[in-house]
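*Asks:* Here's a sequence, model it:
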Amino acid sequence: MPADLAVIGLGHLGLPLAQAAVAADISTLGYRTGPEAGSLTAAELRRMLARGFRPTANPAELGRVRTAVICAPVPRGADGGLDLTQVEAAARTLAARLRPHTTVILESPVPPGTTEGFLRPLLEKTSGLRAGRDFHLAYSPSRVDPGNRDFHAANTPKVIGGLTPACTESAATFYGRLTDKVVRARGPREAETVQVLETNYRQVNIALVNEMAVLCHDLGVDLWDVIRCAETKPFGFQAFRPGPGVGGHSVAQDLSDTAGRTLRMVELAQQVNGRMPQYVVQRAATLLNEHGKSARGARVLLLGVTYKPDVADLHGSPAQEVALRLMELGASVSYHDPYVPAWSVLDRPIPRADSLYEAAAGADLTVLLQQHRTYDLQGLSVKAQLLLDTRGATPTGAAHRL
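*Replies:* As a prediction, the model looks like this:
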């Protein structure tokens, strides 16, 4: 059965897109490109299937759709650059079945120039069709924010950059069925660079407050109160908050992959954010020492090991490095997370606490790494022997804050 849309890549980008399309009554099929992990719950997937979402392993079905959106993951390669292997595989699979008048959109996070210089030749060579004449080609940066209850596909503007004005309009027509607002970029390179700017904006601003957290602790200044006051400024300031590190699927880009240039600010931000798990462990060891205990042999409970609150996604979570470094110091590490039934670090299973309050009461140190809504932080601060809050989520004075 033909479908209006094929989502190629069913990971953290593709599944939310497919979910939004199904909710908009768009006939949607999903084609998996590899061992991808999405952030949707089993219940959400069941609802999608009930509304007609069709996962398929048959590439022939890709040639029977009006619109194909490539959402393949783009991880870091061994050399530190972005690995486009799965984008290439998705493009080759689609190109072999591509029909005239199809609209092809790339949503994977890629360096500027990828749509025109990498994807276009792959599609044209295999299909024998010409982009901009025989089929439409465009780029649209993904703006997925798992767990966000305020912003979703319908009320988040979508940026589109097409190879030609007709390509842009074709992609805009499709996304206009999903969202209230479509923003037209000048072309694919501009749309790709929107994604780079948005991702790096997050990295750089988190790095700033992470550095401020270290500085303010050394100065004896309450950073959380500083942020509370600063965010009352109605212009020129947006509040970011420090944490144990930066996780998630968004990969900071310095543009060196394609432009041969480096964004120094992004490099520095990555260095700052990359040091935060070690800083959390340092603070943990210091707290234990101040209370007459050594990190060696200490019972440490980690709360919330996902990269984001209220989602089950562990991708890039700083909890992994925090746990590893604590174990290297000789600590006995356990964890609690309502979204993670089992967790391992370097193939070593980490014991999961069944009763949160009992585990906190029995631990020498409890470290809040992620502030899931289900956590009663007031009650937790009473039960825990010693509590390090890396998110500033506990009531003032109830815990030691980052």
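
*Asks:* contacts, neighbours, all on C-alpha from now
*Replies:* Noted.

*Asks:* from what I can see R401 touches V367, true?
*Replies:* No - applying C-alpha atoms under 8 Å as the test, R401 and V367 come out as separate, 9.9 Å apart.

*Asks:* Looking at these two, which is more packed in?
*Replies:* Comparing R401 with V367 by other C-alpha atoms under 10 Å, the one with more neighbours is V367, at 27 against 22.

*Asks:* Could you tell me whether that one really is in a strand?
*Replies:* Yes - V367: assigned to a strand according to DSSP: H, G, I helix; E, B strand; the rest coil.

*Asks:* can you tell me how far P188 sits from P165?
*Replies:* In this structure, P188 and P165 are 11 Å apart, going by C-alpha to C-alpha, to the nearest Å.

*Asks:* ok, the two, which is more surrounded?
*Replies:* Neighbour comparison, P188 and P165: the larger count goes to P188, with 26 against 15 (by other C-alpha under 10 Å).

*Asks:* Is that one in contact with C167, as I believe?
*Replies:* No - with contact defined as C-alpha under 8 Å, P188 does not count as touching C167 (10.1 Å).

*Asks:* to compare against the first, here's another:
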Amino acid sequence: MIVPIGPIHPALKEPIRLKLQTEGERVVKAEIEYGYVHRGIEKIIEGKTWQKGIYLSERVCGICSYEHTQTFAETIEKISDVDVPVRAQFLRTIANELDRIQSHLLGNSTFFKSMDHETLFMHVLELREYAMDSIELLTGNRVNMGWNVVGGVRMDADERHFEQILKNLEIIEEGFERTRQLFAEGPALALRCKGIGVMTKKEAIKGRAVGPIGRASGITKDFRNGHYTYDDYFDFKVITRKEGDNYARTLTRFDEIPESISILRQAIENIPKGEVRTPVDLKSGYAMRQNEAPRGEVTYMIETNGSLIKNISIRTPSIANMDSCARYMIRDVPTVADAVATYATSDPCVACAERVAITNEAGKTTIKKIDEVI
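*Replies:* As a prediction, the model looks like this:
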């Protein structure tokens, strides 16, 4: 029989429809139905200045919002041959890694909530608040930060900010060890996680899974490797696992947090003096830029005509990860409840998956099909 989940469901943080084909209690196939929060944001950006474009790009995704503005800015900087001051590069890295920590903690807390483990859910959300406080201290805002500009960042930070951020990182680090242990060694959680929602490395490659979802299945790609700032100034280890199940995906996000804390300490200890913004003269041209958002690869392709954005195409990680979840992870899970929990381990963001619009011959705007986006 077909079991529908959503589009409005207590376990779903955003409206989407999961259609599960079951044999008894076991789920043998799953489909995802998109279109409930579609906004066509790429079409809205066309014809705008970069100042309006970067404002809109921050609203593609509410959780990975920072990385969208950085990737947008770096794409325009590539077109216009802009050299970003080194201090601004460090400040961008600090904001990026703080955003990664809060996103990973939120993603795992959502998973724990889907399994009705209220204790871990609340512990992890409490830790996330310290990351959010650090983001607010640095940028002035908690979610849509409005901090990146083409040519650098909007404002500088000083030693008082860095001192409090380091204190918050110590609190996160201490609490993180306890919560990770509760998950990794909890026998009840292990029964619901290990061997559930398995996606092999071959399937992850075929489904184009990215970020922690792909790395939990053995893919080693992390777009911080190859980024000029990370390569030139920071040392970090790419976290991978081989199991490809709910347990591995949750631990991959957990284990990336100490690496982010290490990068943050390197950045704060070695940040140079200097300017945080350089003037920009927008040129005509086309460029593509890729970065590692908390959920995985974000790609921006932008064409400008000298003053306005002529065309923009955005590829977010959620569209590939959610499609991989439906094709491979949910397939053959023991129960419908496990299907919902497995969907949560893909750390889905429906809003950023439904950002693309096309106009047909009749002039009607519709969402692109998944395969066209991927």
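
*Asks:* Overlay them and tell me the TM-score.
*Replies:* Laid over one another, the chains give 0.26 as their TM-score (TM-score structural alignment, normalised by the length of the second structure), with 169 aligned residues with a C-alpha RMSD of 6.9 Å.

*Asks:* Need the overlap of contacts for P188 and C167 of the first structure.
*Replies:* The overlap between the contact sets of P188 of the first structure and C167 (C-alpha atoms under 8 Å, 6 or more residues apart in numbering) consists of A138.

*Asks:* Quick one: residues contacting the residue nearest to Q51 of the second structure when sequence neighbours are not counted.
*Replies:* Excluding the flanking residues, the one nearest Q51 of the second structure by C-alpha to C-alpha, 6 or more residues apart in numbering is V149, at 7.7 Å. Contacts for V149 of the second structure (C-alpha under 8 Å, 6+ apart) come out as 51, 54, 69-70, 73.

*Asks:* same deal with E372 of the second structure?
*Replies:* Contacts of E372 of the second structure (C-alpha under 8 Å, 6+ apart): none.

*Asks:* And for A269 of the first structure?
*Replies:* A269 of the first structure neighbours (C-alpha under 8 Å, 6+ apart): 203-204, 206-208.

*Asks:* The contacts of V149 of the second structure: which two are farthest apart?
*Replies:* Q51 and Q70 (12.8 Å; C-alpha to C-alpha).

*Asks:* Can you spell out which helices and strands pack onto the host helix or strand of E321 of the first structure?
*Replies:* Using DSSP states H and E, E321 of the first structure sits within helix 319-328. The elements that helix 319-328 of the first structure packs onto, with contact taken as 3 or more C-alpha pairs under 8 Å, 6 or more residues apart in numbering; DSSP states H and E, are helix 264-290, strand 332-336, strand 344-345.

*Asks:* Quick one: closest of the ones you listed to G30 of the first structure.
*Replies:* strand 344-345 (29.9 Å).

*Asks:* Packing partners of the closest one?
*Replies:* For strand 344-345 of the first structure, the packing partners by 3+ C-alpha pairs under 8 Å, 6+ apart come out as helix 319-328.

*Asks:* Just the buried residues of the helix it packs on, please?
*Replies:* Neighbour counts over helix 319-328 of the first structure (16 or more other C-alpha atoms under 10 Å) mark 319-327 as buried.

*Asks:* Next, the buried residues of the one helix or strand A207 of the first structure maps to.
*Replies:* For A207 of the first structure, the host element (DSSP H and E) is helix 188-219. Using 16+ other C-alpha under 10 Å as the test for burial, helix 188-219 of the first structure gives 188-196, 199-200, 203-213, 216.

*Asks:* And the next helix or strand past that helix?
*Replies:* helix 223-230.

*Asks:* Pull out the buried residues from that next one.
*Replies:* 223-224.

*Asks:* Now do it against helix 188-219: the angle between them, please.
*Replies:* Angle, helix 223-230 of the first structure to helix 188-219, by axes from the mean of the first three to the mean of the last three C-alpha atoms, to 10 degrees: 120 degrees.

*Asks:* so what secondary structure elements neighbour helix 223-230 of the first structure?
*Replies:* The contact analysis (3+ C-alpha pairs under 8 Å, 6+ apart) places helix 223-230 of the first structure against helix 188-219.

*Asks:* Could you tell me which other helices and strands the helix holding A207 of the first structure packs against?
*Replies:* Judged by 3+ C-alpha pairs under 8 Å, 6+ apart, helix 188-219 of the first structure is in contact with strand 136-139, strand 158-162, helix 223-230, helix 264-290.

*Asks:* what would the ones you listed look like in CSV with distance to A359 of the first structure?
*Replies:* Converted to CSV, those look like this (distance: least, C-alpha to C-alpha, whole Å):
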stretch, distance to A359 of the first structure
strand 136-139, 48
strand 158-162, 45
helix 223-230, 27
helix 264-290, 17
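
*Asks:* Quick check: which of those is nearest to V69 of the first structure?
*Replies:* Using C-alpha to C-alpha, these put strand 136-139 closest to V69 of the first structure, at 9.3 Å.

*Asks:* Return the set of buried residues in the closest one.
*Replies:* Quick answer for strand 136-139 of the first structure (16+ other C-alpha under 10 Å): 136-139.

*Asks:* Grab the two from those that are most spread out in space.
*Replies:* H136 and Y139 (10.5 Å).

*Asks:* between these two, what contacts are shared?
*Replies:* G162.

*Asks:* picking that back up, okay, the helices and strands packed on helix 319-328 of the first structure, which one's buried deepest?
*Replies:* strand 332-336 (a mean of 22; mean count of other C-alpha atoms under 10 Å).
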